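1. pasted the sequence and its predicted model underneath.
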Amino acid sequence: MGPRVVITDSSYPDATYEREELAAVNATVETIDADTPEKVIERAGDADALLNQETELTASVFESLDGLTAIGRYGVGVDNIDFDAASEYDVEVVNVPSYCEEEVATHALALLLSCLRRIPTYNTHVKNGEWDWKDGRPIGRLSGKTVGFVAFGNIAQRFADLLAGFDQELLAYDPYQSASAFENYDVEPVSFEELIDRSDIVTVHAPLTDETRNLFDEDVFDRMDERAILINVARGSIVDTQALANALRDGEIAGAGLDVLPTEPPSDSPLFDLQEAILTPHTAWYSEASMEELRRSVARDIARVLDGTPPKNRVVK
């Protein structure tokens, strides 16, 4: 009998892609729909590997699942996995670090244009029987703006490509990026403070770390231009949403487009009643093509581990 691979939680309609990839090691694939560590322990039993989307995998999971050899995370972030426990119990962790650059960059551009052109406001007013171009005032041009990237990795670089026709000045704060990346995209590397002071548009692409948690707080919004727009397609907890709501309400910045929030899904948010804030449900990663790529990639790497082959996307912490 082959290895048992358990999908702890999934928003996908089936496990067809996973089964196809894991057939290479004669694995059985089962979805248990476990949204807590306790349910994973109860239902995963003798699993050899887990495929995981959002459920927290705590030390207790590693302690209880004696036969566990690998965990595959659907996506880039691995904040929900206890890496100390994974290392202690010699469990390989893999993710999918590169699969949706085009989708996220396109979504960031869509949020930017929606904020700049006040599309949701116009849409709501027209459907309510109003017909007045002045409802969106003031609206500026995208060309000539200064765009500041907080982190300048693959997604930010793809976003820079999409912005290339708008004749903008590009800045980036990324102390971990190479000088050649900035040169290739004609981006000026600056400090975070200088980026905030000079940017008309600030777009966030950084991972969530102790350094970036609540990076955008009351002091940062005080420094931003009153016409500035904030875009966040990275991690929700990088932005203090209460501080952002206050800044929007007080006119300290002009708009914000967020695909991520600190708690997902949110039961409430100070941004809900603000038309200057455009919110989408962590969907920037999604297209049919990217979803298939994501699922096949992580399942393929789990198959490698189960077959005794080094995985392509091992997570090292």
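-> Received it, and whenever you're ready, just let me know what you need.
2. rest of the way, CA atoms for contacts and neighbours
-> Will do.
3. quick one: the strands in the stretch 101-250 of the chain?
-> 146-150, 169-173, 188-189, 201-204, 229-232 (DSSP state E, counting those that start in this stretch).
4. what's around Arg213, how many residues?
-> By other Cα atoms under 10 Å, 17 other residues sit near Arg213.
5. now do the helices in the stretch 1-150 of the chain.
-> 16-22, 37-44, 59-64, 83-88, 101-117, 119-127 (DSSP state H, counting those that start in this stretch).
6. quick check: which of the strands of the stretch 101-250 of the chain is nearest to Thr124?
-> Of all these, it is strand 229-232 that lies closest to Thr124, at 20.4 Å by Cα to Cα.
7. helices and strands around the closest one, which ones?
-> helix 101-117, strand 201-204, strand 255-258 (3 or more Cα pairs under 8 Å, 6 or more residues apart in numbering; DSSP states H and E).
8. distance of Leu306 relative to Arg43?
-> The gap separating Leu306 from Arg43 is 20 Å, by Cα to Cα, to the nearest Å.
9. tell me which of those two has more neighbours.
-> More crowded of Leu306 and Arg43, by other Cα under 10 Å: Leu306, with 24 against 16.
10. Cys100: neighbour count?
-> Cys100 sits with 23 neighbouring residues when counted by other Cα under 10 Å.
11. could you pull up the residues touching it?
-> When contacts are counted by Cα atoms under 8 Å, 6 or more residues apart in numbering, Cys100 touches 285-286, 290.
12. same thing with Thr69?
-> 48-49, 90-92, 305-306.
13. mind running it again at 7 Å?
-> By Cα atoms under 7 Å, 6 or more residues apart in numbering, Thr69 lies in contact with 48-49, 91-92.
14. this is the other structure I want to compare:
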Amino acid sequence: MAKVVVLARSFARASSEPLEILREAHLEVERKANPEPENEEVVAGLIGDAEGVIVGVDRIGRVVLERCPNLRVIAKHGVGVDNIDLEAAKECGVVVTNAPGTNTESVADMAFLLILSCARNLPLLMENVRKKVWGSQALGVELEGKVLGIVGLGRIGRSVARRALGFGMQVVYYDPLVEDEAFRRVSLEDLFSVADFVSLHAPLTPETKHLVNERLLSLMKKDAFLINTARGELIDEEALFRALKEGRIAGAGLDVLSFEPPFESPLLTLPNVIVTPHVAAHTKEANVKMGKIAALNVVRVLRGEEPLFRVV
């Protein structure tokens, strides 16, 4: 009986269906808590002699792959695979899978929640009510007629754009790989210059790390907001901190940061920053879909079949 280790913390949280898929395939399933997801030595020890692993943010690099020679499949419980060394996995003959499209609507909802919360300064209003301060000390802004700039027009970017149209916003986008006649494609510089809200939906790659830097931030309007539900490292956070503290942009809504949990981040000290704990994909619906796809990917690979969604 092949063994599968589950490290993804939220796997099968909303439903037992994903676990049942694994068990019905007669796989030995071990759920293990990972106290140090960035530590490959710890990750390798948890995987041990398993042939399959389902991961969340757990780091899978060459150290893990060399120490776990039985490993045949790494299934990401999610979409982004920047925590997995794809080249090393390919060299070691280990299949890497993910679950694209399963969290699209959930993340798009969260991006729009942050847009609306920034526009109306929702956290401050809630805090004032708790302090028994009634009324408004600051005016919000309407979304009607505002420009939303989307960086990365994949599944999630398109879903955010669809929501924006419902609010009467104008949508522009930057994506070097996608051409969509439904929206106006512009350069990255033009997007940051014209947008009232910039929403990031690009994958993290060596080319996109710190994509949002001092130069791009300097192009933003003084009353513009930056939204990130993709990956924290897309933003140079030191440059963002300066721009926010100096009032060069109005605010930011961030579900992801470079280091998580970010309790020591200076961004948390700023009143014009909304931070949520990397929960954009955390809905019941997304959890079920993500878990089932991850489980099916593992089952198919261990049966010698092609997975539903293969990365390498």
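-> Sure thing, it's come through. All values derive from a computational prediction rather than experimental measurement.
15. hang on, the earlier thing: and the helices of the stretch 1-150 of structure 1, which is most packed in?
-> Of the helices of the stretch 1-150 of structure 1, the one with the most neighbours on average (mean count of other Cα atoms under 10 Å) is helix 101-117, at a mean of 21.
16. touching, Ile293 of structure 2 and Ala99? I think so.
-> Yes - counting by Cα atoms under 7 Å, Ile293 of structure 2 touches Ala99, with 5.8 Å between them.
17. how close does Ala202 of structure 2 get to Met110 of structure 2?
-> From Ala202 of structure 2 to Met110 of structure 2 the distance is 15 Å (Cα to Cα).
18. between the helices of the stretch 1-150 of structure 1, which one is nearest to Glu188 of structure 1?
-> helix 101-117 (19.5 Å).
19. check the mean deviation of that closest one from structure 2.
-> Per the superposition on structure 2, helix 101-117 of structure 1 and its aligned residues are separated by 0.7 Å on average (mean Cα distance after the TM-score superposition for structure 1).
20. check which helices and strands that helix is in contact with.
-> Packing partners of helix 101-117 of structure 1 (3 or more Cα pairs under 7 Å, 6 or more residues apart in numbering; DSSP states H and E): helix 154-162, strand 255-258.
21. quick check: which of these is nearest to Leu170 of structure 1?
-> helix 154-162 (8.0 Å).
22. tell me where the longest helix sits in structure 1.
-> helix 288-306 (DSSP state H).
23. give the aligned range of that helix in structure 2.
-> The aligned range for helix 288-306 of structure 1 in structure 2 is 284-302, by TM-score structural alignment.
24. circling back: got a markdown table for the helices and strands packed on helix 101-117 of structure 1, with mean neighbour count and distance to Gln53 of structure 1 too?
-> Converted to a markdown table, these look like this (neighbours: other Cα atoms under 10 Å; distance: least, Cα to Cα, whole Å):
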| stretch | mean neighbour count | distance to Gln53 of structure 1 |
| --- | --- | --- |
| helix 154-162 | 19 | 21 |
| strand 255-258 | 27 | 21 |
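25. among these, which is nearest Glu130 of structure 1?
-> strand 255-258 (22.0 Å).
26. that closest one vs structure 2 - mean distance after superposition?
-> Superposing on structure 2 places strand 255-258 of structure 1 at an average distance of 0.8 Å from its equivalents, by mean Cα distance after the TM-score superposition for structure 1.
27. from the chain's centre, how far out does that strand sit?
-> On the basis of Cα atoms, centre = their mean, to the nearest Å, strand 255-258 of structure 1 sits 15 Å off its chain's mean C-alpha point.
28. right, and the helix or strand after that strand?
-> strand 277-279 (DSSP states H and E).
29. give the contact list for the spatially most central residue of structure 1.
-> Nearest to the mean C-alpha position of structure 1, by Cα atoms, centre = their mean, lies Ala234 at 4.0 Å. Residues near Ala234 of structure 1 by Cα under 7 Å, 6+ apart: 204-207, 260.
30. ok, it to Val104 of structure 1 distance?
-> 9 Å.
31. just Arg295 of structure 1 next, same as before
-> 17 Å.
32. next one: Arg300 of structure 1
-> Distance from Arg300 of structure 1 to Val104 of structure 1, by Cα to Cα: 23 Å.
33. same thing with Ser290 of structure 1?
-> According to Cα to Cα, Ser290 of structure 1 and Val104 of structure 1 sit 10 Å apart.
34. just Val298 of structure 1 next, same as before
-> Distance from Val298 of structure 1 to Val104 of structure 1, by Cα to Cα: 19 Å.
35. also Pro37 of structure 1?
-> Pro37 of structure 1 is 30 Å from Val104 of structure 1, by Cα to Cα.
36. one more: Ala277 of structure 1?
-> According to Cα to Cα, Ala277 of structure 1 and Val104 of structure 1 sit 18 Å apart.
37. kindly report the same for Ile71 of structure 1.
-> For Ile71 of structure 1, the distance to Val104 of structure 1 - Cα to Cα - is 25 Å.
38. cool, and Pro13 of structure 1?
-> Taken as Cα to Cα, the span from Pro13 of structure 1 to Val104 of structure 1 is 22 Å.
39. same question, Arg249 of structure 1
-> Plainly put, Arg249 of structure 1 is 27 Å away from Val104 of structure 1 if you go by Cα to Cα.
40. please apply the same query to Ala110 of structure 1.
-> Per Cα to Cα, Ala110 of structure 1 is found 10 Å from Val104 of structure 1.
41. about what we covered before: hmm, who's touching the match of helix 288-306 of structure 1?
-> For stretch 284-302 of structure 2, the surrounding residues in contact (Cα under 7 Å, 6+ apart) are 11-12, 14-15, 17-18, 21-22, 25, 52, 73, 75-78, 97-99, 102-103, 106, 306-309.
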